[in-house]
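Model the structure of this input:
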Amino acid sequence: MPASWAPYVKLARLDRPVGWRLLLAPCLSSTCLAAINHAEKPHFGLMALFAIGSIAMRGAGSTLNDFIDRDIDAKVERTRDRPLASGQVTPRAVLLFLLAQCLIGLCVLLSLNTYSIVLGFVSLLPVAVYPFMKRITSWPQAVLGLAFSWGALIGWSAVAGELAAPAFWLYASSILWTIGYDTIYAVMDKKYDVEAGVKSTALLFGEHLVPCVALLYFGAALFAEIALLTAGAGVVAHLGMVAFAAHLVWQLRRVDLNDEAMALKLFRSNGTAGFLLVAGLLAENALFYFV
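Predicted coordinates for the structure are as follows:
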């Protein structure tokens, strides 16, 4: 692509696809789970829409975060080369790019049923407040969980036109999972966050980070299992859940509070972890309907 596009690719984090994968996984899991619950065939059209929407809205969220944090980013070694902090793009250009991404997300949202459209607009609240949370609370990862997990609600409502208990259990699971993997990610930023005067669960948990993340991951696996049981999912879906839980255990065995490279590797691996659950649910959905 043209060199002039590079700053916008970085603003939207298109060069780091793990972000939109983490946003997409709850959407797909919930869509498949709702289809299983309602004995419907896989909704591949909805899944494609959610993929487009996840890429657009993850990009919009990252762009908004960079706009709000531009002064902090300029002071932190790891982020001072970001396009806005380094002066590669102007604030006005960033806002226009943000608007374009939001319009793509809006088009996807308006393709859904009325219930889901309203639910989608409600999601803007945690998305809007998240960039400010690191300044006022040690739990910004929890607010990120509320925002990044919203697809667990949207996916179900897009199929069913309403919400039910399995969607809420899946949402709770995704929130805990998000807090866990973003805490691991925050291990890389501990010294920079102290310098910048911002907060995180990695700093809050300190030397107890591994057992705390273990509790979060245990809750994520437990709530996901409850979601599957209450939706009437079968053996294949549960195998996907087991694979998801096993991946979380694999991560916990490798967390090192002093190894930033490993923290990044483990964080990125969650792009795979989420799709293990998706794969089990999609296979169950297909088998349930077609076999």
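
C-alpha from now on. contacts and neighbour counts both.
OK.

Go ahead and confirm Ala167 touches Trp156.
Yes. At 6.2 Å, Ala167 counts as touching Trp156 under the criterion of Cα atoms under 8 Å.

Sequence B follows; please return its structure for comparison with A:
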Amino acid sequence: MTATLKFPLYLQLIRWDKPVGTLLLLWPTLAALWIAAEGFPGWHLLGVYVLGTFLMRSAGCAVNDVADRDFDRHVQRTAARPVTTGAVSVREALAVGAALALLAFALVLTTNTATILWSFVALAVAIVYPFTKRFFSMPQAVLGVAFSFGIPMAFASVQGQVPALAWWLLLGNLFWVVAYDTEYAMVDRDDDIRIGIRTSALTFGRFDVAAVMLLYGAYLVVWGVIGWQLGLGWPYALGLLAALAQVAWHYTLIHRREREGCFRAFRLNHWVGFAVFAGVVLGYAVRG
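Below you'll find the predicted structure:
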């Protein structure tokens, strides 16, 4: 089958029809970009990070599917993925992932030296993450670092350095990533027990719902304190309140641990990130 005929399979490989992952990466990265620039960062950096986020998330999906292909065939939700079924070969998937990563790196090259150097760390974390499910009881924490690394890179692009503020933002965002990816892991709990994958949902056990709520709370507290210190005022407070209201709603979706409710909570998480991002943008707009 030619590459042209396989193109729809490649789109399936990179989750073209499932943009949630890209949005979960995008909102905290753009929020950090606004904070680093103390307002609108300019069209060049905005374009670099919007397109770069899409490219790296897509590349990550290809690598993840290769790493998990032997596990995915035993999980109802992932059994039809193109690498798992053999519709796309391992070599093809890696080639697609490498091409997308190279395109993202070409965008990074238009920034500065600090961003280029940090991009190698980000790539290393993204590659390592899929394999941590085999030996680490909390692989979601590694994903949290990978999904938060746009934050220090955004600061590097704007300021040429990564101050302590960026790492505090990364820490807060890591709490959020572990929260929503635990919801995701709760969907596959039975399958993961059967095939021996380690996840935060299994590690937290019967305290999984409480842990998710505490992680959400830690995220909002860390980002809330930072916003208060930056003087982002009432618009940012409204954004946090909107995020908090969604978190409360998520509790109603996951507290019974039903697959459909947990998966719905995960899929809608990008609105939590958007609420916080909107608060940042409006906060700087009002502050002038």
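
Would you pull the TM-score for this pair?
Here the TM-score for the pair of chains, by TM-score structural alignment, normalised by the length of the second structure, is 0.93; 285 aligned residues with a Cα RMSD of 1.6 Å.

what residues are shared contacts of Ala167 and Trp156 of the first structure?
Common neighbours of Ala167 of the first structure and Trp156, using Cα atoms under 8 Å, 6 or more residues apart in numbering, are Ser30.

And Arg82 of the first structure, how far from Asn258 of the first structure?
Using Cα to Cα, to the nearest Å, we find Arg82 of the first structure at a distance of 25 Å from Asn258 of the first structure.

Could you check which of these two has the larger neighbour count?
Arg82 (18 against 10; other Cα atoms under 10 Å).

SS state for that one?
Three-state call for Arg82 of the first structure (DSSP: H, G, I helix; E, B strand; the rest coil): coil.

I'd assumed Ile72 was in contact with it.
No. In this structure, Arg82 of the first structure is not within contact of Ile72 by Cα under 8 Å, at 11.1 Å.

and the residue lying closest to Ala214 of the first structure once chain neighbours are set aside, how many neighbours?
Once flanking residues are discounted, Ala214 of the first structure sits nearest to Leu252: 6.7 Å by Cα to Cα, 6 or more residues apart in numbering. The local packing of Leu252 of the first structure (other Cα under 10 Å) involves 18 other residues.

for Leu252 of the first structure, what are its contacts?
210, 213-214.

what's the answer for Ile117 of the first structure, then?
109-110 are the contacts of Ile117 of the first structure under Cα under 8 Å, 6+ apart.

State the distance from it to Gly155 of the first structure.
11 Å.

For Leu281 of the first structure, give me its contacts.
By Cα under 8 Å, 6+ apart, the contact set of Leu281 of the first structure is 29, 32-33, 233, 236-237, 240.

Does it belong to a helix, a strand or coil?
Going by three-state DSSP: Leu281 of the first structure is helix.

which residue in the second structure lines up with it?
Counting by TM-score structural alignment, Leu281 of the first structure lines up with Val280 in the second structure.

and Thr85 of the second structure, what is it in contact with?
By Cα under 8 Å, 6+ apart, the neighbours of Thr85 of the second structure are 73, 79.

at 10 Å instead, please
Neighbour list for Thr85 of the second structure: 69, 72-73, 78-79 [criterion: Cα atoms under 10 Å, 6 or more residues apart in numbering].

tell me, how many neighbours does Val194 of the first structure end up with?
Neighbourhood size, Val194 of the first structure [other Cα under 10 Å]: 12.

quick one: which helix or strand includes it?
helix 190-196 (DSSP states H and E).

what's the answer for Ala186 of the first structure, then?
With DSSP H and E as criterion, Ala186 of the first structure is part of helix 165-186.

same deal with Tyr284 of the second structure?
Assigned by DSSP H and E, Tyr284 of the second structure falls in helix 270-287.

In that helix, which of the residues would be classed as buried?
Using 16 or more other Cα atoms under 10 Å as the test for burial, helix 270-287 of the second structure gives 270-284.

next one: stretch 111-123 of the first structure
112-113, 116-117, 119-120, 123.

now the strands: where do they sit in the stretch 101-250 of the second structure?
Assigned by DSSP state E, counting those that start in this stretch, the strands in the stretch 101-250 of the second structure number zero.

give me every residue that touches the closest residue to Ser173 of the first structure other than its chain neighbours.
Distance criterion Cα to Cα, 6+ apart; nearest residue to Ser173 of the first structure, sequence neighbours excluded, is Ala220 at 4.0 Å. Applying Cα under 10 Å, 6+ apart to Ala220 of the first structure gives the contacts 169-180, 214, 244-245, 248.

returning to what we had before: comparing the helix holding Val194 of the first structure with the second structure, how large is the average distance?
Its matched residues in the second structure lie on average 1.0 Å from helix 190-196 of the first structure after superposition (mean Cα distance after the TM-score superposition for the first structure).

Quick check: which element contains Val255 of the first structure?
Going by DSSP H and E, Val255 of the first structure is not part of any helix or strand.

I'd assumed His208 was in contact with it.
No. Assessed by Cα atoms under 10 Å, Val255 of the first structure is found out of contact with His208, at 11.7 Å.

more neighbours, the two?
The neighbour count for Val255 of the first structure versus His208, taken as other Cα under 10 Å, is higher for Val255 (19 against 12).
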